[in-house]
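[1] what follows is a protein structure lacking sequence information:
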């Protein structure tokens, strides 16, 4: 009976959180909760609306300077996406938020930006309208 009650509770909790977890506010919405990226990987997620921001992070712990490339491709509603980056250096200074393109568009890309050893890279995906949309974010780093 106890196992049945536990199973029933698990299913009830699953149903109560049935909205897409990757579009939920609070997942990667700031620097502190940024989603860790791994080079040569693609991340497919959703942005809920113009108040939902998805932050990603990668720390250069390779022991040498790296250059990164990132590009975001919205699956739909491409007119409302933007990609930006920010670098936090080992002395805790940060760049301002720099956008791939001031205008919105179907492909937002950033490439050949140098990241010193010990620096932390932040990437931001945001929308400028209030509809939920899916996107893919590609990220890679290379030796200089």
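    Received the coordinates, thanks. As the structure is a computational prediction, the values presented were derived from the model and not from experiment.
[2] going forward, measure contacts between C-alpha atoms and count neighbours the same way
    Fine.
[3] which SS class is residue 137?
    strand (DSSP: H, G, I helix; E, B strand; the rest coil).
[4] that one reaches residue 75, doesn't it?
    No. Contact status for residue 137 versus residue 75: not in contact, 10.7 Å apart, counting by C-alpha atoms under 8 Å.
[5] and here is the other one:
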């Protein structure tokens, strides 16, 4: 019985130690409908696999109160340049247009204090302005706070 518990513990630790970028595969989060849920208040490091690849993320505001959202995108390695877009789907089904942030030094971009009413869903889209290599990592950060 102890051997089984040890094997399960080792398997869980092995699965948790897989880097998040291992999940950056084509067809995972490549459309708004397949968007991957954010890990809030944590850095997420990922890649785009080719120039046509995009990554969609989402967060549902089920906090019961209006929130403000801040996101940040930065290139960690390589010379590629990626951009970040944001859109909001409101609880009545209406969606905003996709808006892109300005690009800053070293391909970084951000959104600050984006108003998200209770029940709305925030979508972020990451795509390449200049794709160089699938080894160009980007880092994304997402957080929300009360109004």
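    Right, received. Where do you want to start? Predicted model, so just to flag it, every value in this text is computed and none were measured.
[6] need the contact list for residue 100 of the first structure.
    The neighbours of residue 100 of the first structure, taking C-alpha atoms under 8 Å, 6 or more residues apart in numbering as the test, are 82-85, 108-110.
[7] oh, I was asking about residue 133 of the second structure
    Counted by C-alpha under 8 Å, 6+ apart, residue 133 of the second structure has contacts 49-50, 78, 80.
[8] so which of those residues belong to helices?
    Judged by DSSP state H, the contacts of residue 133 of the second structure include no members of helices.
[9] which of those residues tops the neighbour count?
    Among these, residue 80 has the most neighbours (other C-alpha atoms under 10 Å), with 20 neighbours.
[10] tell me how far it lies from residue 107 of the second structure.
    Residue 80 of the second structure sits 8 Å away from residue 107 of the second structure, going by C-alpha to C-alpha, to the nearest Å.
[11] over to residue 26 of the second structure?
    For residue 26 of the second structure, the distance to residue 107 of the second structure - C-alpha to C-alpha - is 22 Å.
[12] go on, residue 86 of the second structure?
    Applying C-alpha to C-alpha, the value for residue 86 of the second structure to residue 107 of the second structure is 17 Å.
[13] who's more crowded, the two?
    residue 86 (22 against 19).
[14] tell me the contacts of the more buried one?
    Going by C-alpha under 8 Å, 6+ apart, the list of residues near residue 86 of the second structure reads 98-100, 122-125.
[15] could you rerun that using 7 Å?
    Going by C-alpha atoms under 7 Å, 6 or more residues apart in numbering, residue 86 of the second structure touches 98-100, 123-125.
[16] neighbour-wise, which of the contacts of residue 100 of the first structure leads?
    Using other C-alpha under 10 Å as the neighbour test, those are led by residue 83, with 27 neighbours.
[17] have a look at how far, on average, the strand or helix carrying that residue is from the second structure.
    Here residue 83 of the first structure, judged by DSSP states H and E, is contained in strand 81-88. By mean C-alpha distance after the TM-score superposition for the first structure, the fitted strand 81-88 of the first structure averages 0.5 Å away from its aligned residues in the second structure.
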